[in-house]
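Peer 1: Any chance you could fold what I've pasted below:
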Amino acid sequence: MKIMKKVLIKQIVTEKSKEKLRENFHNHKMRLEQECQQLLFEQRKLQNKPGISKQEVTNRFQQEINNRKEKIKLADFKNEQLDMLELGSEITEKEVEALVEVSEGSHWNDIMGERAIVIKDDIVIRID
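Peer 2: Predicted coordinates for the structure are as follows:
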């Protein structure tokens, strides 16, 4: 029988991976800033329409803009943390699901123990 199990994807920090992460954080931040500008534009457009509560529109849009500003702060924080990371350290990048074979006589703790795939510069170097 096969079951689904979560497997961590870990990345060894190199200069190349740091630069790639830095670029991803920057792109994410730029996209969020563009979304804030678009939301402000849409807010002004809706406020000029008759029959719509300006206060309600302002509150709703401000909430969305604030959500994005929080995400921008988080991206900045991650970027600062990235600068402090030492080369060669392992970071958890994401989690994926894998099929694991289970049969009679299998050791349950071995099957359910934490598994990880370790990557260095987009190349799998170890499976734990």
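
Peer 1: going forward, measure contacts between C-alpha atoms and count neighbours the same way
Peer 2: Will do.

Peer 1: Check which residues of the strand or helix carrying V100 are buried.
Peer 2: According to DSSP states H and E, V100 maps onto strand 90-101. Across strand 90-101, burial judged by 16 or more other C-alpha atoms under 10 Å covers E90.

Peer 1: Show me how far it is from its chain's centre.
Peer 2: 15 Å (C-alpha atoms, centre = their mean, to the nearest Å).

Peer 1: what packs against whichever helix or strand comes after it?
Peer 2: Where DSSP H and E defines the elements, the next helix or strand beyond strand 90-101 is helix 108-112. Taking 3 or more C-alpha pairs under 8 Å, 6 or more residues apart in numbering; DSSP states H and E as contact, there are no helices or strands that helix 108-112 lies on.

Peer 1: before we go on, could you also do this sequence so I can check it against the first one:
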Amino acid sequence: MKILQTVTVKQILTESSKKSLLNKYNHNKLQLKKECDQLLFELKKLERTRKYSSNGLKTQFDKELDKRKEKIKLIDFQIDQLDLLPLGSELKDQDVQALIDINIGDSWDDIIKGKTVIIQDGIVTEIRE
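Peer 2: Coordinates of the predicted model:
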């Protein structure tokens, strides 16, 4: 019988992966800032047309702006933490689903523990059971 199991993927922090993560964080931060600018532009544009009630509209835009500002704060925190981490640290990258074969007589505790895949610079270096 086959079952689906969640497998944790961890990345070992190297100089190149650190640069890659930093670039990803900066790109996401820049994208969020662009979205904030676009929202402000759209708000001003809609306020000039006066087709909608300005109080409800402003509240809605403020909520969206606040969401993006919180995400920017989180990214800043992640960048600070990345600077503090020593090379060789393991970072949880993602969870993926794997198809696992189970048979009569298998230890359920061993199956349910799950597996971890370790990646270094894009190459699988270890599979922990």
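
Peer 1: hang on, the earlier thing: pull the residues that contact the strand holding V100 of structure 1.
Peer 2: 1-13, 111 (C-alpha atoms under 8 Å, 6 or more residues apart in numbering).

Peer 1: mind checking the longest helix of structure 2?
Peer 2: helix 15-49 (DSSP state H).

Peer 1: quick one: buried residues of the helix or strand following that helix?
Peer 2: Sequence order places helix 54-84 as the next helix or strand after helix 15-49 of structure 2, per DSSP H and E. Under the neighbour-count criterion of 16+ other C-alpha under 10 Å, helix 54-84 of structure 2 has K58, F61, D62, L65, R68, K69, I72, I75, I79, L82 buried.

Peer 1: need the contact list for the fifth one.
Peer 2: R68 of structure 2 is in contact with L32, K33, E35, C36, counting by C-alpha under 8 Å, 6+ apart.

Peer 1: top of those residues by neighbour count?
Peer 2: Neighbour counts for the contacts of R68 of structure 2, by other C-alpha atoms under 10 Å, peak at C36, which reaches 20 neighbours.

Peer 1: Please report the distance of that residue from I111 of structure 2.
Peer 2: Using C-alpha to C-alpha, to the nearest Å, we find C36 of structure 2 at a distance of 46 Å from I111 of structure 2.

Peer 1: With Y52 of structure 2 instead?
Peer 2: The gap separating Y52 of structure 2 from I111 of structure 2 is 57 Å, by C-alpha to C-alpha.

Peer 1: what's the burial count for F25 of structure 1?
Peer 2: Residues near F25 of structure 1, counting by other C-alpha under 10 Å, number 20.

Peer 1: show me the contacts for the residue nearest to it when sequence neighbours are not counted.
Peer 2: Distance criterion C-alpha to C-alpha, 6 or more residues apart in numbering; nearest residue to F25 of structure 1, sequence neighbours excluded, is A75 at 5.8 Å. Going by C-alpha under 8 Å, 6+ apart, A75 of structure 1 touches F25, H26, H28, K29.

Peer 1: what about I3 of structure 2, which SS state?
Peer 2: On the three-state scheme (DSSP: H, G, I helix; E, B strand; the rest coil), I3 of structure 2 is labelled strand.

Peer 1: Tell me, how many residues neighbour N27 of structure 1?
Peer 2: Applying other C-alpha under 10 Å, we find 13 residues neighbouring N27 of structure 1.

Peer 1: hang on, the earlier thing: got TSV for the contacts of R68 of structure 2, with distance to P86 of structure 2 too?
Peer 2: Compiled in TSV, the contacts of R68 of structure 2 are given as follows (distance: C-alpha to C-alpha, whole Å):
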residue	distance to P86 of structure 2
L32	28
K33	29
E35	33
C36	33
